[in-house]
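> Predicted model follows, preceded by the sequence.
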Amino acid sequence: MSLLTFVARYNSLRRIHSPQQENTTMNNSDLADKLGAEAGVTKVDAKKAVDAIFAAIAEAATAGEEISLNGFGKFKVKDSAAREGRNPSTGETIQIAASKKLTFAPAKAIKDRLNA
């Protein structure tokens, strides 16, 4: 076995067994499945509820409102001013337009759970 083959096999095995490489992303479907199981509703109804919650948050943010969820955190719309930047491939100076960003600040209870 050549050194390159050994290194490739070692790296692929390390990725499979590494706890840092586990899929730790929860998507809308996963969230709906968990909600359905905990609330005792069908997955279809849970998916509708999850979609409705995110739609309401997006609608409120679009209107410039702050969304405060007790014990979870706050979503806020922040303005980002126009600024000068650089194109990384050419180094040319470019103008970056002003924009709005949605930020999230976790509640103290969530911060405490993360850092327990």
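That came in fine, so what should we check first?

> alpha carbons only for contacts and neighbour counts from here, please
Noted.

> what's the span of stretch 21-35 from first residue to last?
26 Å (Cα to Cα, to the nearest Å).

> And the contacts of it?
The contact list for stretch 21-35, computed with Cα atoms under 8 Å, 6 or more residues apart in numbering, reads 15, 41, 43, 46-47, 49-51.

> Now render the residues you listed as CSV, adding secondary structure, neighbour count and distance to Leu4.
Below are the contacts of stretch 21-35 laid out as CSV (DSSP: H, G, I helix; E, B strand; the rest coil; neighbours: other Cα atoms under 10 Å; distance: Cα to Cα, whole Å):
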residue, secondary structure, neighbour count, distance to Leu4
Arg15, helix, 13, 17
Val41, coil, 14, 52
Lys43, helix, 18, 47
Ala46, helix, 21, 49
Lys47, helix, 20, 47
Ala49, helix, 15, 51
Val50, helix, 18, 47
Asp51, helix, 15, 48
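
> also this one, for the comparison:
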Amino acid sequence: MTKKSVKAPAKSAKPATKAAPAAKAAPKAEASKVAKSQLVEMVADKTGLTKKQSDEAVSAALEVILEAIKGGQSVGLPGLGTLSVKATAARTGVKPGTSEKIQIPAGKKVAFKVATTLKATL
């Protein structure tokens, strides 16, 4: 029993050290992400609208963008880029672990092309 309890912390210590850099990387990624609530606050600050009005405006804009994409239309966002729907062809894939060949059906995906002005400033 004692050896098992000694081995268990050693095993968990190794993943903990491996997870520690990932844990440090995750907050940095989260810190650079702008949530909807933060976006609403930024819009309110820039426009002088109340937070409630800004929330309604942001929500309405997102709904319109989603409806257009679901309808198969492209959405151009000046200075940001273009969202569009692309068709994917049916293809043969390999199941990980078993190396079994499987058929992946055709489908659709959302593609984003960054605006050249934004790409130049990054």
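Received, thanks. What you see is a predicted model, and the numbers here were worked out from it, not measured in a lab.

> re the thing from before, in the contacts of stretch 21-35 of structure 1, find the pair that's most separated.
Arg15 and Val41 (36.7 Å; Cα to Cα).

> Please enumerate the strands of structure 2.
75-77, 81-88, 91-94, 101-104, 107-114 (DSSP state E).

> State the number of residues packed around the aligned partner of Ala39 of structure 1 in structure 2.
When structure 2 is aligned by TM-score structural alignment, Ala39 of structure 1 is paired with Thr47. Look at Thr47 of structure 2: counted by other Cα atoms under 10 Å, it has 10 neighbours.

> in structure 2, which residue is closest to the centre?
Most central in structure 2 under Cα atoms, centre = their mean is Lys33, positioned 9.5 Å from the mean C-alpha point.

> Looking at structure 1, name the residue matched to that one.
In structure 1, Lys33 of structure 2 lands on Thr25 (TM-score structural alignment).

> How about Ile69 of structure 2?
Checking TM-score structural alignment: Ile69 of structure 2 goes with Ala61.

> need the contact list for that match.
67, 75-77, 102.

> Return the distance of stretch 37-53 of structure 2 from the chain's centre.
23 Å (Cα atoms, centre = their mean, to the nearest Å).

> hmm, back to that, and the gap between the residue nearest to the centre of structure 2 and Ile102 of structure 2?
Relative to Ile102 of structure 2, and taking Cα to Cα, Lys33 of structure 2 is found at 36 Å.

> Could you do Ala8 of structure 2 as well?
If you measure Ala8 of structure 2 against Ile102 of structure 2 using Cα to Cα, the figure is 38 Å.

> go on, Leu77 of structure 2?
38 Å.

> what do you get for Pro78 of structure 2?
41 Å.

> Out of the strands of structure 2, which is closest to Ser12 of structure 2?
When the strands of structure 2 are compared (using Cα to Cα), the closest one is strand 91-94, at 32.2 Å.

> matching residues in structure 1 for that closest one?
With TM-score structural alignment as the criterion, strand 91-94 of structure 2 aligns to 83-86.

> these two touch, right, Ala106 of structure 2 and Arg91?
Yes - Ala106 of structure 2 is in contact with Arg91 according to Cα atoms under 8 Å; the separation is 7.4 Å.

> What subset of the contacts of Ala61 of structure 1 is buried?
Among the contacts of Ala61 of structure 1, those that count as buried by neighbour count (16 or more other Cα atoms under 10 Å) are 67, 75-77.
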